[in-house]
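Asker: predicted structure and sequence below. I'll ask about it afterward.
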Amino acid sequence: MSTAHYEVKGEIALIRLDNPPVNGLGYDLRRGIVDGIRKAEGDNAIKAVVITGTNGTFSGGADIREFGTPKMMAEPSLPTVINVIETSSKPVVAAVDGNCMGGGLELALGCHYRVATPNASVALPEVKLGLLPGAGGTQRLPRVVGVEHALNLIVSGTTVPAKMFQGSALFDQYSEGDLEADAAALADQVVKEDKPLKRVRDMRVSHPKAEAFFMFARNGISQMAKNYPAPLKCLEAVRAAVEKPFDEGLQTERQLFAELMQTPESAALRHAFFAEREASKVPDIGKDTPSREIKHVGVIGAGTMGSGIAINFLNAGIPVTILDMKQESLDKGVAHIRSVYEGRVKKGRMKQEDAEQKLALLHTATDYDAYTDVDLVIEAVFEDMSVKQKVFETLDATCKPGAILASNTSTLDLNKIAGFTKRPEDVVGMHFFSPANVMKLLEVVRGDKTSKEVMATVMKIGKTIKKTAVVSGVCDGFIGNRMVGPYQREALIMLEEGATPQQIDKAIEKFGFVMGPLRMADLAGGDIGWAIRKRQYEEKPDMKRLVIADRLCEMGRYGQKTGAGFYRYEPGNRSPLHDPEVDRVIEECRKEMGITPRKISSKEIVERCIYALVNEGARILEEGIAQRASDIDIVYLTGYGFPVHRGGPMHYADQVGLMNVERAMEQFRANPNVQPGFWEPAPLLTKLAADGKTFN
């Protein structure tokens, strides 16, 4: 239960914040702080108060479990708590250790004095949720650390150690020993000196060239912030701290905070924040589900994907044996891994000895006998079922009982792969995204027979290697690639109808994607999509052929890897360049298909591509492939470059209004060039729209 423990030590009252795991400032804790201050004020034997945290941390800020509930804004609110502390007749000292972030830092700034351990983590990270500090942080921090330093911290949301503030007025003392005792000693000293209590609100704040500084800062922030209004609002709030009396500055801060709460960007960022935490929860796998210990990992395939996967485990301090049948391939893979670590050392991101320690955990093999004792093995071989069959049959015969056999397949039937073994309960999908050592997303594919213990283990190991793990059921392409198929299909159909590659990519990039669908296809490799299409053409004879894309692949134009795809590429340069040859192919294919090109607006391009994602996402939800709509959003935010400020495809559809999405799809259905049935709304979409509900 969230509470504030009140304890008396001599003439000092201790208020201990207790709301695991980070002492979030929930309603009960806020109430407890106020009650503790009042109790101390009413006791003549108490001369001062020390506020400290439990579990080695002060406070991580607001209690996220109360977001969206009446308790979040219930009195005493955090500003009220801070006012009670600030107006206390007795000195209040904050003893800061562990996390002191967001509302936790604002609480500490409301105390009269502050003592911190040098390595306590300090931050005002609200900007990462599209907000600004709403309990005086933008007004008090500039008064204790200076305008420029405060603005940088507030606009970036960066976490820094408390020792960075030595020489400023943020902390009165640093404690290298007993924090609580040192805070009590400071409180005792203050009482004996009998001086007026220090209040941050009474401190002067100024800048010698305020107007020029804020103008310069605005220009820089405008370029950085782009689609996010919060950073510029942070600047406005800090400027108010300089130009207005304290109470007027507080009023400005609260007004700006309220404005940001209503923005779609903040709604999207908050949705993403909670969605990422929700994704780690699997409904039928509780905290008491046992997991297996992973002490040694095997990776099959030393190519770009395999070596990238290996780096994740090396980073986590887990030994890896990487296997490839060709020594030349192994050597290239090891060289790539070594180059990654050497690059980090050169950039100052890692010490040489740390890099060598990681590399010492790497072992190589050309024979499966090296896998007799691994706890987890991940195959990253060619995306062909016959190849996967040989690998899993060999693993089944080689690996010890209880070893987890994982496939990095991006599209193939995991149940069929599991069927190649006598232990399908130990088979799971671990779909990494390239580059595997950089991309956050890990699709965990749960087969029909995958055991709960294996799922619990893989979700746990996902956190260990710092991935965002999202569970998917088994289907062609799972969540991400199944949805990207219709998305790219619509882009390719619009090429047939009259759009150019540049126009399509520009429209999607203006929407917020890092790169458009055709640039993405060139990056991934056109041959990969072509192989999938050829398989689908065989499985679905009535499927509409994507003539232009197929023609370019028939010409050997596979994208960046061949120097030509939808664009051309010069050696050593990944910039997409217009290619008249592509124009010729597009015109030729249109004539063969009897299509007269028409003008297509950017609005239509965006809607057809994004709503194709949404409709397929709705089908995935209906089928139970995804556990929740927010999981789909996380897949696209962390693995496919969907703009974070739009919250993911399902959240974006919610914001647009599902009835409006369905209405647009009705209009697209009338297009004679689309695949029959493609724009038929998923039943779930229709039902939610009719009921006035949302996906999330």
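Answerer: Sure, I can see it. Predicted, not measured: the structure shown is a model, and the values here were computed from it.

Asker: please make it C-alpha for all contacts and neighbour counts, starting now.
Answerer: Noted.

Asker: in the stretch 301-450 of the chain, mark out all the strands, start to finish.
Answerer: Remark: strands assigned in the stretch 301-450 of the chain by DSSP state E, counting those that start in this stretch are 320-323, 362-365, 376-379, 404-407, 427-432, 441-445.

Asker: quick one, helices of the stretch 301-450 of the chain?
Answerer: 304-315, 327-346, 352-360, 385-398, 414-418 (DSSP state H, counting those that start in this stretch).

Asker: can you put these in a markdown table and add distance to His578 and mean neighbour count?
Answerer: Output for the helices of the stretch 301-450 of the chain, formatted as a markdown table (distance: least, CA to CA, whole Å; neighbours: other CA atoms under 10 Å):
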| stretch | distance to His578 | mean neighbour count |
| --- | --- | --- |
| helix 304-315 | 28 | 24 |
| helix 327-346 | 32 | 16 |
| helix 352-360 | 42 | 15 |
| helix 385-398 | 37 | 16 |
| helix 414-418 | 40 | 23 |
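
Asker: quick one: which of those helices is nearest Gly563?
Answerer: helix 304-315 (18.6 Å; CA to CA).

Asker: so which elements touch that closest one?
Answerer: Counting contacts by 3 or more CA pairs under 8 Å, 6 or more residues apart in numbering; DSSP states H and E, helix 304-315 packs against strand 297-300, strand 320-323, helix 327-346, helix 352-360.

Asker: so which of these is nearest Ser434?
Answerer: Closest among the helices and strands packed on helix 304-315, once you apply CA to CA, is helix 327-346, at 14.1 Å.

Asker: what residues does that closest one touch?
Answerer: Helix 327-346 has contacts (CA atoms under 8 Å, 6 or more residues apart in numbering) with 302-304, 306-308, 311, 322-324, 350-352, 355, 359, 364, 366.

Asker: recalculate using a threshold of 10 Å.
Answerer: 301-308, 310-311, 314-315, 322-324, 347-356, 358-359, 362-366, 437 (CA atoms under 10 Å, 6 or more residues apart in numbering).

Asker: again, but for stretch 521-531
Answerer: 383-384, 434, 485, 488, 515, 517-520, 533, 535-537, 546, 549-554, 556-569, 574, 576.

Asker: switch to 7 Å and redo it
Answerer: When contacts are defined by CA atoms under 7 Å, 6 or more residues apart in numbering, stretch 521-531 is touched by residues 550, 553, 558-561, 565-566.

Asker: so which of the residues you listed belong to helices?
Answerer: 550, 553 (DSSP state H).

Asker: do you know how far Gly565 is from Ser410?
Answerer: 22 Å (CA to CA, to the nearest Å).

Asker: re the thing from before, ok, which of the helices and strands packed on helix 304-315 comes nearest Thr138?
Answerer: Nearest of the helices and strands packed on helix 304-315 (CA to CA): helix 327-346, 35.1 Å.

Asker: run the chain-centre distance for that closest one.
Answerer: Centroid separation between helix 327-346 and its chain, computed with CA atoms, centre = their mean, to the nearest Å, is 27 Å.

Asker: likewise for stretch 562-579?
Answerer: 31 Å.

Asker: then stretch 486-499?
Answerer: Using CA atoms, centre = their mean, the offset of stretch 486-499 from its chain centre is 29 Å.

Asker: let's bring in a second one:
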Amino acid sequence: MSTSYNVTDGVAVITLENPPVNGLGQSTRAGIVDGIAKANADAAVKAVVITGSGKVFCGGADIKEFGSPKAGAEPNLHVVIDTVEKSAKPVVAAIHGVAMGGGLELALGCHYRVVVPGAQIALPEVNIGIVPGAGGTQRLPRVLGVETALQMITTGASVPSEKLAKAPGQKLFDRVIEGDLVPGAIAFAKEFADARPLPSVRDLTVAAPADAEAFTKARAELAKSRRGLEAPQRCVDCVEASVKLDLDAGIKFEREVFEKLVTSDQARALRHAFFGERAASKIPDVPESTPLRKIERLAVIGAGTMGGGITMNFLNAGVPVTLLEMKQEALDRGVATIRKNYEAQVSKGKLAQDKYEQRMSLLTTTLSYDDIAQADMVIEAVFEDFGVKSQVFTKLDAVMKQGAILASNTSTLDVDKIAEVTKRPADVVGLHFFSPANVMRLLEVVRSKHTAKDVMATVMAVAKKIKKVAVVSGVCDGFIGNRMIEQYSRQAGFLLDEGATPQQVDKAVEKWGMAMGPFRMGDLAGNDIGWAIRKRRYTEKPDMRYSATADKLCELGRFGQKTGAGWYDYEAGKREPIPSPVVEEMLAKHRADKGITPRQISDEEIVGRLILALANEGAYILEEGIASRASDIDMVYLTGYGFPVFRGGPMFYADTLGLKTVVETMKKFQQNPLDDAKGWEPAPLLSKLAAEGKSFN
């Protein structure tokens, strides 16, 4: 069993021993039940303490058992909590580290709870598409009140124990223990060993919220902040039930909601994202024991938007950075932007003044490569041109100390060729940050054929330190994310040819869940960027078809928000897109010149063509070994491209449709004479998996 049982001075101590977070696996649950029975049968035992080994009390369900028969095997968590609650002898939960999910629900079933400062308390189930399933939505409002419980349950956010302990009228913690937890818990248990009747959360009532419209307002707010997600809304239903129903009826209601959600596509997608993020950090051929290079000082080349954002990531993590530019005015402008970004956080109360000053103190600037020679890692963020980057890496090769990691922030260029500019290609790696780099979670780690394994292990650890989701990509044009988005954008262009408007296409995919449609995205990024790529394509891949509409837009100088006009018009100083008569006229003329009669296109067709174009290109990427896993591709889109998390990513979404259905749909798209039939040829891997009745994930 994953528990231990010891008796100290008349108090039985049941310790959860299931590292790393003492998850409530089947053997742990059984150990708790057996320990309670043993304590109640021993006349020498007057009370029981339940605690966790190592650094945490309990992190909830055992993720190793997700989806397996053990997850629901007896005793289930309801039985465990019922056993604890009905113990004839007082049971004290001794909480440290974290009490999350089922761990907090277990603690709420105990008669008393003691805690050390700094413990993190949460019911995070909403983030994997479900509601707490063992009474959490019913018991937490009874000890913290509806308002606090509702906030915690609908967001899944963790709250420090000391903050909750100071809340007026809270009944969650009976004592905060400043010293050693277990001795303090044993002393507390002895103090209340003879107290009768034993207190129980089930005996507490839930006061209705002071605001009669609290639940209605919560639903409306969540519809905006957690757009498209069902679980937050059902969490509100469950907390509302805690006000209206007794505990047993409320738990029955919660369980019905839980069982409906746990098998839903949304919950499956969110679980996929949860495990996909963890899997992305593991590189199949790089052992976790690989020694890491020391990264204590960083250098960044280029103080523009991207370089400044990259710099902020490391300052935030406490890593000193030297920022290099060629001209003082560019350097001053870059530092001013970094200050402005931090000052905006300070003014909004998101960053303390002393933290801001501490971060800025870690930043030094220079105009000389000699001043960065001793950095452990350097990241270049200069203009996206091979000639420019070659010059930079030639200089770095000459000045950087041996063992330094040389990283390029390229978004499309060949990292193999960049590495070969140097005499140390094994030290070179691509680190493709996404703009704004200090905000976006995604980091594509581009592994060249030369990159050393210890470099890969080191940069993955660095990514974790700066709180990025790192996904490894092989070398190809556009890597994973931008290579796929090109197919998405091509389809968007063909839809315009056939009669759709930019606003119709954007609204269709945004309603489906995308954070931003392709035309709003183009205006934000700069339509000239795509124009430059297409010009290169016309030479390199003359057989690849594109709609001419995007080129015609750029020929009008409509590059997007930065010029005040793109696919949409923009008012000065505002980002709100306004449908453009100029674009409508341009599209109408284009269709007339091509002899195209515009047709009505359904939102369903728009979504299908855009999203399946992503999935098909993803299948090529997977087959070529550019990505190791389908879930890695999904993580790129969930964390870097605004793909709705409740859809699980383009590859997972294709799985939910069924790959046979995907192939059949693509074959129908091939019949459209105005589309690119070649582009709808299913990738060999997709065809193979569909024929075998298998899926990507």
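Answerer: Ah, there it is. What you are looking at is a predicted structure, and each value in this text was computed from that prediction instead of being measured.

Asker: ok so, going back, in TSV, list the helices and strands packed on helix 304-315 of structure 1 along with distance to Asn99 of structure 1.
Answerer: Listed next are these as TSV, based on distance: least, CA to CA, whole Å:
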stretch	distance to Asn99 of structure 1
strand 297-300	33
strand 320-323	33
helix 327-346	27
helix 352-360	26
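
Asker: Pro676 of structure 1: which of the ones you listed is closest?
Answerer: strand 297-300 (41.2 Å).

Asker: which stretch of structure 2 lines up against the closest one?
Answerer: Counting by TM-score structural alignment, strand 297-300 of structure 1 lines up with residues 298-301 of structure 2.

Asker: distance from the matching stretch to structure 1 after superposition?
Answerer: Taken over the aligned residues, the distance from stretch 298-301 of structure 2 to structure 1 averages 0.9 Å (mean CA distance after the TM-score superposition for structure 1).

Asker: pull up the distance across stretch 20-31 of structure 2, start to finish.
Answerer: Note: stretch 20-31 of structure 2 ends 17 Å apart using CA to CA.

Asker: for it, give me every contacting residue.
Answerer: So stretch 20-31 of structure 2 is in contact with 1-3, 16, 52, 56-62, 65, 70-71, 73, 75, 77, 80, going by CA under 7 Å, 6+ apart.

Asker: what's the answer for stretch 300-319 of structure 2, then?
Answerer: By CA under 7 Å, 6+ apart, stretch 300-319 of structure 2 touches 296-297, 321-325, 330-331, 334, 338, 359, 362, 378-382, 435-438, 465-466.

Asker: still on that earlier bit, give the buried residues for the match of strand 297-300 of structure 1.
Answerer: 298-301 (16 or more other CA atoms under 10 Å).

Asker: what of stretch 616-634 of structure 2?
Answerer: 616-623, 626-634.

Asker: looking at the strands of the stretch 301-450 of structure 1, spot the one closest to Glu587 of structure 1.
Answerer: Across the strands of the stretch 301-450 of structure 1 (criterion: CA to CA), the nearest stretch is strand 427-432, sitting at 37.6 Å.

Asker: the stretch 501-650 of structure 2: strands as residue ranges?
Answerer: 568-569, 578-579.

Asker: out of the helices and strands packed on helix 304-315 of structure 1, nearest to Gly677 of structure 1?
Answerer: strand 297-300 (40.5 Å).

Asker: which ones are touching the nearest residue to Lys326 of structure 1 once chain neighbours are set aside?
Answerer: Closest residue to Lys326 of structure 1 apart from its sequence neighbours, by CA to CA, 6 or more residues apart in numbering: Thr366 at 6.8 Å. Neighbour list for Thr366 of structure 1: 323-326 [criterion: CA under 7 Å, 6+ apart].

Asker: try 8 Å this time
Answerer: Counted by CA under 8 Å, 6+ apart, Thr366 of structure 1 has contacts 323-327.

Asker: can you select the buried ones from these in PyMOL?
Answerer: Here is the PyMOL command that selects only those of those that count as buried (16+ other CA under 10 Å):
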select buried, resi 323+324
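
Asker: what about Arg489 of structure 1, helix or strand, and which?
Answerer: helix 480-497 (DSSP states H and E).

Asker: average distance between that helix and structure 2?
Answerer: With mean CA distance after the TM-score superposition for structure 1, helix 480-497 of structure 1 averages 0.5 Å from its match.

Asker: which positions within that helix qualify as buried?
Answerer: 480-497.

Asker: also stretch 235-250 of structure 2?
Answerer: Under 16+ other CA under 10 Å, the buried positions of stretch 235-250 of structure 2 are 235-243, 246-247, 250.

Asker: could you measure from Leu685 of structure 1 over to Asp654 of structure 1?
Answerer: Taken as CA to CA, the span from Leu685 of structure 1 to Asp654 of structure 1 is 10 Å.

Asker: so for these two, which sits in the more crowded spot?
Answerer: Counted by other CA atoms under 10 Å, Leu685 of structure 1 and Asp654 do not tie: Leu685 has more neighbours, with 25 against 19.

Asker: follow-up on the earlier one: okay, Gly565 and Ser410 of structure 1: which has more neighbours?
Answerer: Gly565 (28 against 22).

Asker: how far away is that one from Tyr487 of structure 1?
Answerer: Taken as CA to CA, the span from Gly565 of structure 1 to Tyr487 of structure 1 is 18 Å.

Asker: with Pro290 of structure 1 instead?
Answerer: Relative to Tyr487 of structure 1, and taking CA to CA, Pro290 of structure 1 is found at 39 Å.

Asker: same question, Asp691 of structure 1
Answerer: Taken as CA to CA, the span from Asp691 of structure 1 to Tyr487 of structure 1 is 27 Å.

Asker: check Gly317 of structure 1 too.
Answerer: For Gly317 of structure 1 relative to Tyr487 of structure 1 (CA to CA), the value is 38 Å.

Asker: about what we covered before: quick check: which of the helices and strands packed on helix 304-315 of structure 1 is nearest to Gln223 of structure 1?
Answerer: helix 327-346 (27.5 Å).

Asker: can you tell me the mean distance of that closest one from structure 2 after alignment?
Answerer: Mean for helix 327-346 of structure 1 is 0.9 Å (mean CA distance after the TM-score superposition for structure 1).

Asker: so that helix aligns onto which residues of structure 2?
Answerer: Under the criterion TM-score structural alignment, helix 327-346 of structure 1 matches residues 328-347.

Asker: would you mark the buried spots in the helix or strand Leu684 of structure 1 falls within?
Answerer: Following DSSP H and E, one finds Leu684 of structure 1 within helix 683-691. Residues of helix 683-691 of structure 1 classed as buried: 684-686, 689 (neighbour count, 16+ other CA under 10 Å).
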